[in-house]
Each structure stands twice: as structure tokens, then as C-alpha cells.
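Colleague: Next one to model:
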Amino acid sequence: MVVGTWKILDNPDCKLPQKLASAYTDLLGSMLGAGYTPMLYAATQLVAGTNHLIISKQTVVTKDPVEHLVYVIIYEDLDGKFSLTQINTIV
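Modeller: As a prediction, the model looks like this:
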């Protein structure tokens, strides 16, 4: 794998590795105004650590809930600590 390039994963059942699944829940589960469900663990990017790209369903909490497809990028540093980097709507 070349540093900085995205590696597309062959993961049709969207199984997140246990540590990443826990980080996803911790980082996105406490957000106000929207709920997130992972749909596809799509790609990884080797940087000074690893970026994980997860296609997710975002449900905005309103009187009539609105759903969007988004991509979430979670960064894992070299010590194994996770942080949320991006949430972007897929148009």
C-alpha cells in the first residue's frame, strides 16, 4: 500500500473491526441532532496512522426524520487512539 492512497476494502457485510466499531459508537453515538448507522466499511488510507472511511446512514432527528447517506472518516493515530475527522453528505 502506498502512503496517502486509499485502499478500497472488499467488505460486503460492513463488519467493522472491534476497536473501530467501539470508536464509531463512542464518537458518533453521543452526537446531538442525528443518529448514525454504518452501512459499508469502504476504505483505509495509510498516513501518519490510518484513516478509516465508512459509508453511513445519517438520520437527522426532526419531527419527520430525514435520512442521508454520508461518509465518515475516523482517524486512528499510531498509538491506537481514534478521532472523528469528517462527516460529509454523499450527493
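
Colleague: C-alpha from now on. contacts and neighbour counts both.
Modeller: OK.

Colleague: now the strands for the chain?
Modeller: For the chain, the strands defined by DSSP state E cover 6-8, 34-47, 49-60, 66-76, 82-89.

Colleague: please give me the structure for this one as well, since I'd like to look at both together:
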Amino acid sequence: MKKSKMLLVSLCIMAISFCFMGCGAKKVEAQSGYETQSTAEDTNENSDKEYICGGFTLSDDTEVKDEIKELMEKALADSTGVNYDPIAYLGSQVVAGTNHAILCKATIVYPNTTPYYTIMYINEDLDGNVSILGYSDIELGDYK
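Modeller: Now for the predicted structure:
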């Protein structure tokens, strides 16, 4: 069971990595001459990572820290019907606040239901308010 859990987490991280690799940031100049996107590499030469302004940054550590669990609890306070068990912290996105992507095992609160996996997207705004942006369900075996 533990090996299959780690395999699922690894596959999800790889899939997300491939998606983000296709969205690599480059300086782009609009017709007006203004720079529309830049990376931290442009402004911080000592940075080990390349942060994409507005894009998701993959987490180096997939452990779901207590801070993220607290954000989930706050975001799900009024939610009923599904239990979400965090499996891995996938990454974050800097916006007006921070968006977080968390891989979860979701179980509908009803007898004999089959759990499924989903990526939960949570927003923490600059005032500390937390909300759920949405979910991306993972369909095992749905490949092409």
C-alpha cells in the first residue's frame, strides 16, 4: 500500500512537472514595449530556483506541513460530504497572496464509496483569508 501511494505521488509530481516545463517563462515584450513576464533569475542572481512570476513553483519537499493542514482546515470549515486527506504538497503560486496545490485522497462520506485522488487548489490572500479555488480529479487508468 505504501509503495502504491508513493508511486501515485511520484506520478502526479512528474505529470505536473511536465505541464510546468511547457510553460517556461521568458522575457516577453508586448507591442507597447513593457515587459510582461520575468523570472526571479532576472532580479536575484543568488537564487537556486527559477521562480515564475504568476506561475506555479514545484515544492522541493512534498511533506504536508502543519501550516498547510491548517489552511486546508480553514478552507474546508463549511464543507461537508467529502473528507480530504492530504498526501503531498505539490507547489505554490505567488498571486495577490499565495495559491497552494495539494494532492489529496478524497472520500465521499457515504457507506461503501470508493476513494479517489484530487489536487486541491487553495488561495490564501494577503489578509489571511483562505478559500478553495477548485479541484482537479485524477482519473487512474485514463491515459492515451
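
Colleague: TM-score for this pair?
Modeller: After superposition, the two chains reach a TM-score of 0.84 (TM-score structural alignment, normalised by the length of structure 1), with 89 aligned residues with a CA RMSD of 1.6 Å.

Colleague: picking up where we left off before, and Cys14 of structure 1, which of the strands of structure 1 is closest to it?
Modeller: Among those, strand 34-47 comes nearest to Cys14 of structure 1, with 4.5 Å by CA to CA.

Colleague: Centroid-wise, who is the farthest residue in structure 1?
Modeller: No residue in structure 1 sits farther from the centre than Lys63, which is 25.9 Å out by CA atoms, centre = their mean.

Colleague: Excluding residues flanking it in the chain, which one is nearest Val66 of structure 1?
Modeller: Excluding its sequence neighbours, the residue lying closest to Val66 of structure 1 (CA to CA, 6 or more residues apart in numbering) is Val60, at 5.2 Å.

Colleague: quick one: what's aligned to that neighbour in structure 2?
Modeller: Taking TM-score structural alignment for the superposition, Val60 of structure 1 sits opposite Ile108 in structure 2.

Colleague: what's the spacing between its match and Lys5 of structure 2?
Modeller: Per CA to CA, to the nearest Å, Ile108 of structure 2 is found 19 Å from Lys5 of structure 2.

Colleague: Contact partners for the residue sitting nearest the centre point of structure 2?
Modeller: Centroid-nearest residue in structure 2, with CA atoms, centre = their mean: Ala101, separated by 1.7 Å. Listed by CA atoms under 8 Å, 6 or more residues apart in numbering, the contact set of Ala101 of structure 2 reads Tyr89, Leu90, Gly91, Ser92, Ile119, Met120, Tyr121, Ile122.

Colleague: By residue count, tell me the biggest helix in structure 2.
Modeller: Counting residues, the longest helix found in structure 2 (DSSP state H) is helix 2-21.

Colleague: gap between the residue nearest to the centre of structure 2 and Ser131 of structure 2?
Modeller: If you go by CA to CA, the gap between Ala101 of structure 2 and Ser131 of structure 2 works out to 12 Å.
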